[in-house]
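In: Any chance you can model this:
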Amino acid sequence: MKHLQLVMAAGLALGSAACGDSSLAPDEGLQPRVSVRGLSNTVLPRGLTEEELLRTETDPAQGAAQAYAWQCNPGLYGFTSAPSGVRFPGEYASTTGLLIGWPQYGCDVTELSDLIRTALGRTQVTVVVSTEHQQGARTCLRHRGVSDVQLAQVEWVNAPVDSIWMRDYGPEVVTGVDGSRQLIDMSYYPQLSGTCNNLAGRTSDDAVPTRLAEAWGSPVHRAKVRLEGGNLQTDGAGTCFRAQRNANARNCFSGWCYTEEELNEVIGGFHGCRVHAMESLVGGVIDHIDMWMTVLSRKTILVGRYDVTDDPENAAILDRNAQRLSGLGYRVVRVPMPKPYCKQLNATCTGQENLIGPCDGTSERVWATYMNSIRLGNALAVPVFRWVPGSHKAIIAAQEAEAFAIYQRELDREFGRGAVQVVPIPSDGIIPCQGSLHCVTMTYR
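Out: Below is the predicted model of the structure:
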């Protein structure tokens, strides 16, 4: 496979970013402080760190000396007009390419290598990684059972990344009227910077769609909207879905202020779809729709289901969302969500088995979910969880078995018996960071 090389912009400062404001923190999946600069074997959480939150705009009148990345470097981050006539394929149709970001700590995230190993032979694999870390990625994958023959099939794109959350910062891949591949880029956790010479935020991540567009020779369209890809799903037939609360709040600030309807129009205009804003979960889970629903096909949507005795408030919210989707004409199938459990508060968000236990009021909830799955050709990778409290093991094992049976039954129904097989991938390491398999991947045709 031809290795793609990108020319890095001279003098571009690499850093970290966040968005939203302090009023969003309780439902943002806020994680303990982690510095983006100089990361060493530390997984950057999916949501905001305390340090990133401190750098997020809270006062619209902070002064003209501060700027956003799109003002400093419009070639990488600046907004464009929306494309015309594009189609946003459903993930069930985007099964021929898998996109993964590999930061310097990529080898510490076993989910990445498990996904790559599972995908090779089933779909094209593209890994976005800086030149200085590419050899380390190759060595890591060899140690994880990927052969040299398989490695030769990987497409390597030379670009740095800050984090593993490709779903959130990577491009949405749409199809033009001529069948061409086009990339849609939404602003990823933008932060105000003191000067343009020292940009704050996850700017390497935010630049990935533009750098990938260069490598692929595809056009990129950058929407004037603050939204992560994990909060956008489509049925592939002109309808999209997102969670409501935080996206609405983030897109009314000093830079622009949209009503919910206007925000839906902007998102829909770039993706060629009509957008429905769904009710958000509560209690500290990141406000991304891929934590609780999966669009399995054009007409079938899987929606999580909490036991009312475990989480009555979110159980009711998911019931209402399922009812709404059913009212829109979809076949809605409910899938159990794992019984809630917690981890002790610690310095990083990465999972550690010895820190897991029942929730006792002083610990932090682990938002485990079977909904964060990803299609890899003729396989559907579904997260499973083994680091659970002893008191929960039997219950969660039964919920897992039920979830897998539902997935396989519905896949057989939609695509033919045995055409797509469910593949379990342990995801205990990153689920405390509020993300799993879907969150670290982007698929394309």
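
In: make it CA atoms for all contacts and neighbour counts henceforth
Out: Will do.

In: and residue 209, how far is that from residue 158?
Out: Going from residue 209 to residue 158 by Cα to Cα, to the nearest Å gives 12 Å.

In: ranges for the strands of the stretch 51-200 of the chain?
Out: Here the stretch 51-200 of the chain has its strands, by DSSP state E, counting those that start in this stretch, at 97-101, 124-129, 155-158, 172-175, 181-187.

In: Figure out which of those strands is closest to residue 213.
Out: Counting by Cα to Cα, residue 213 lies closest to strand 181-187 out of the strands of the stretch 51-200 of the chain; the figure is 6.9 Å.

In: which helices and strands sit right next to the closest one?
Out: helix 166-169, strand 172-175, helix 203-216, strand 220-226 (3 or more Cα pairs under 8 Å, 6 or more residues apart in numbering; DSSP states H and E).

In: what residues does that strand touch?
Out: Applying Cα atoms under 8 Å, 6 or more residues apart in numbering, the contact partners of strand 181-187 are 77, 169-176, 206, 209-210, 213, 218-229, 270-271, 445.

In: circling back: now render the strands of the stretch 51-200 of the chain as JSON lines, adding mean neighbour count.
Out: Supplementary listing: the strands of the stretch 51-200 of the chain in JSON lines, determined by neighbours: other Cα atoms under 10 Å:
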{"stretch": "strand 97-101", "mean neighbour count": "23"}
{"stretch": "strand 124-129", "mean neighbour count": "22"}
{"stretch": "strand 155-158", "mean neighbour count": "22"}
{"stretch": "strand 172-175", "mean neighbour count": "23"}
{"stretch": "strand 181-187", "mean neighbour count": "24"}
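
In: Distance to residue 364 for those - can I get that in CSV?
Out: Shown next, in CSV, are the strands of the stretch 51-200 of the chain (distance: least, Cα to Cα, whole Å):
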stretch, distance to residue 364
strand 97-101, 27
strand 124-129, 32
strand 155-158, 37
strand 172-175, 32
strand 181-187, 29
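
In: out of the ones you listed, which comes closest to residue 54?
Out: strand 181-187 (18.8 Å).

In: Touching, residue 439 and residue 372? I think so.
Out: Yes: in this structure residue 439 lies within contact range of residue 372 using Cα atoms under 8 Å: 7.2 Å.

In: how much space is there between the closest residue to residue 159 other than its chain neighbours and residue 149?
Out: Excluding its sequence neighbours, the residue lying closest to residue 159 (Cα to Cα, 6 or more residues apart in numbering) is residue 130, at 4.6 Å. Plainly put, residue 130 is 22 Å away from residue 149 if you go by Cα to Cα.

In: Those two: which is more packed in?
Out: Counted by other Cα atoms under 10 Å, residue 130 and residue 149 do not tie: residue 130 has more neighbours, with 22 against 8.

In: Please generate a structure for the following sequence too, so the two can be compared:
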Amino acid sequence: MNWTMPPETAPQERIWMAFPRQGMTLGATEAERAAGYAAWAMVANTIAERMPVTMVVDPTETARAASMLSGEITRVEHPIGEFWMRDTGPTFVLSDDGRLGAVDWIFNGWGGQDWSDPGPDRYVAAFIAEIAGAERLPSLLVNEGGGLHVDGAGTVLLTDTVQLGAERNPHADRGRVEAEMARLLGATNPVWLSRGLTRDYEAFGTSGHVDMVATCPAPGQILLHVQDNPEHPDHAVMQALRAELEAARDASGAPFEIIELPAPELLRDAEGWVDYSYVNHLAINGAVIACGFGEPKEDARAAEILGHAYPGREIVTLDARELFARGGGIHCITQQQPRASAP
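Out: The predicted structure is shown next:
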């Protein structure tokens, strides 16, 4: 049986999310926690206006989720530790005959971060697979959905410091990782990037998730994060990553068309260098749910670029600053389930 991960632009059945629960990631004060709950609910309710959403809710948050989420959202109860569904949930794939599969990566809290609570999440992917009617596809690779992007035509974007990091897969090499990507995702053209953004190696970081750096709106195309200000350390980081992508080829052997997505102007927040990235958006049926950062000119420029990259889709920009303050963006808290053509 051959499995393939469709591109995010393929027709989707629903979007999966996890409702926040109290802990270090959510916030230390009541105000911080309230802002976190509101940010997750805003994203979920916005998507639910356009397509089905299922929210996994920890038993400790049942009442709050019911009060904050749209009645259009399906809620299912299950213990969770973290609530970044891109990473803790399954990666959905389709078989040659159109059946739904769910890749169950090993999740160890982004390499065993001391603030993470990965224990309950080892069962989340299997739980979702059962509800979705998907065949569970277990993997021995420690990995997260935010650590890869596919174009649906054979290419997968990966990062040395994620899949090959000693805290995740100390005995793996590129060959083993690439074989697993081919087996589970149908991706036979791996493109390795050397690292991720600067802040992603600090507190609440993932050590280099590619979904903050680059994505594939179509085969042969890459939307690339750009930091134009040389004061920011990511200016040099992104110049190096662009050179790596310019040297890479798509599955057909052609160079990639690189489309720049410049970062907003803000360089620092109270914690240090920001990793604000418009790349961390979600394509859904008929729309793109985009990150905004309270900078009207830059947010509008990013929306225009996304509109050209995803023709015919509505571009919906949501303020993502509270998500980024906790370590990620809109893509990080969502997971798409592609539409299957067979039971």
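
In: hmm, back to that, of the strands of the stretch 51-200 of the first structure, which approaches residue 319 of the first structure most closely?
Out: Residue 319 of the first structure lies closest to strand 172-175 among the strands of the stretch 51-200 of the first structure, at 28.4 Å (Cα to Cα).

In: What separation is there between residue 311 of the first structure and residue 341 of the first structure?
Out: Separation of residue 311 of the first structure from residue 341 of the first structure (Cα to Cα) stands at 11 Å.

In: okay, the two: which has more neighbours?
Out: In terms of neighbours (other Cα under 10 Å), residue 341 is the more surrounded of residue 311 of the first structure and residue 341; the figures are 22 against 14.

In: Generate a markdown table for the helices and strands packed on strand 181-187 of the first structure, with distance to residue 408 of the first structure as supplementary columns.
Out: A markdown table is the format used below for these (distance: least, Cα to Cα, whole Å):
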| stretch | distance to residue 408 of the first structure |
| --- | --- |
| helix 166-169 | 24 |
| strand 172-175 | 27 |
| helix 203-216 | 33 |
| strand 220-226 | 35 |
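
In: measure stretch 228-236 of the second structure end to end?
Out: Across stretch 228-236 of the second structure, the terminal residues are separated by 9 Å (Cα to Cα).

In: Hmm, residue 79 of the second structure is touching residue 61, no?
Out: No: counting by Cα under 8 Å, residue 79 of the second structure does not reach residue 61; the two are 9.9 Å apart.

In: how about the helices in the second structure?
Out: Assigned by DSSP state H, the second structure shows helices spanning 30-48, 62-68, 85-88, 109-112, 124-132, 160-163, 174-185, 233-247, 296-309, 321-324.

In: can those go into TSV with extra columns for distance to residue 14 of the second structure and mean neighbour count?
Out: Formatted as TSV, those follow (distance: least, Cα to Cα, whole Å; neighbours: other Cα atoms under 10 Å):
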stretch	distance to residue 14 of the second structure	mean neighbour count
helix 30-48	9	18
helix 62-68	19	14
helix 85-88	13	27
helix 109-112	25	20
helix 124-132	10	18
helix 160-163	27	24
helix 174-185	19	18
helix 233-247	31	16
helix 296-309	22	16
helix 321-324	21	19
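
In: I'd like to know which of these is closest to residue 11 of the second structure.
Out: helix 30-48 (14.6 Å).

In: What lies in contact with the closest one?
Out: Residues from elsewhere that reach helix 30-48 of the second structure (Cα under 8 Å, 6+ apart): 17, 19-20, 22, 26-27, 53, 68-70, 72-73, 289, 318, 320, 322-323, 330, 333.

In: how about 7 Å then?
Out: The contact list for helix 30-48 of the second structure (Cα atoms under 7 Å, 6 or more residues apart in numbering) reads 19, 20, 26, 27, 68, 69, 70, 72, 73, 322, 323.

In: same deal with stretch 170-180 of the first structure?
Out: Stretch 170-180 of the first structure has contacts (Cα under 7 Å, 6+ apart) with 85-89, 181-185, 208-209, 271, 442, 444.

In: corresponding residues in the second structure for it?
Out: Aligned by TM-score structural alignment, stretch 170-180 of the first structure corresponds to residues 89-99 of the second structure.

In: for the matching stretch, the distance to its chain's centre please.
Out: Stretch 89-99 of the second structure sits 17 Å away from the centroid of its parent chain (Cα atoms, centre = their mean, to the nearest Å).

In: Surely residue 374 of the first structure touches residue 437?
Out: Yes: using Cα atoms under 7 Å, residue 374 of the first structure is in contact with residue 437, at 6.4 Å.

In: before we move on, the earlier item: compute the first-to-last residue distance for the match of stretch 170-180 of the first structure.
Out: End-to-end distance for stretch 89-99 of the second structure, by Cα to Cα: 18 Å.

In: Please name the residues that touch the corresponding residue of the first structure for residue 283 of the second structure.
Out: Residue 283 of the second structure maps onto residue 375 in the first structure when the alignment is built from TM-score structural alignment. With contact set as Cα under 7 Å, 6+ apart, residue 375 of the first structure has these partners: 91, 92, 95, 381.

In: Run those residues past the second structure and keep the common ones.
Out: Of the contacts of residue 375 of the first structure, the ones still in contact in the second structure (both residues aligned by TM-score structural alignment, their matches' Cα atoms under 7 Å) are 91, 92, 381.

In: how about the first one, what does it touch?
Out: Looking back up the chat, that one is residue 91 of the first structure. Residue 91 of the first structure is in contact with 375, 443, counting by Cα under 7 Å, 6+ apart.

In: quick one: what's aligned to it in the second structure?
Out: In the second structure, the residue matched to residue 91 of the first structure (TM-score structural alignment) is residue 8.

In: swap in residue 130 of the first structure?
Out: In the second structure, residue 130 of the first structure lands on residue 58 (TM-score structural alignment).

In: Distance of its match relative to residue 17 of the second structure?
Out: 12 Å.

In: Spatially nearest residue to residue 177 of the second structure, not counting backbone neighbours?
Out: Residue 177 of the second structure sits nearest to residue 163 (Cα to Cα, 6+ apart), 7.1 Å away.
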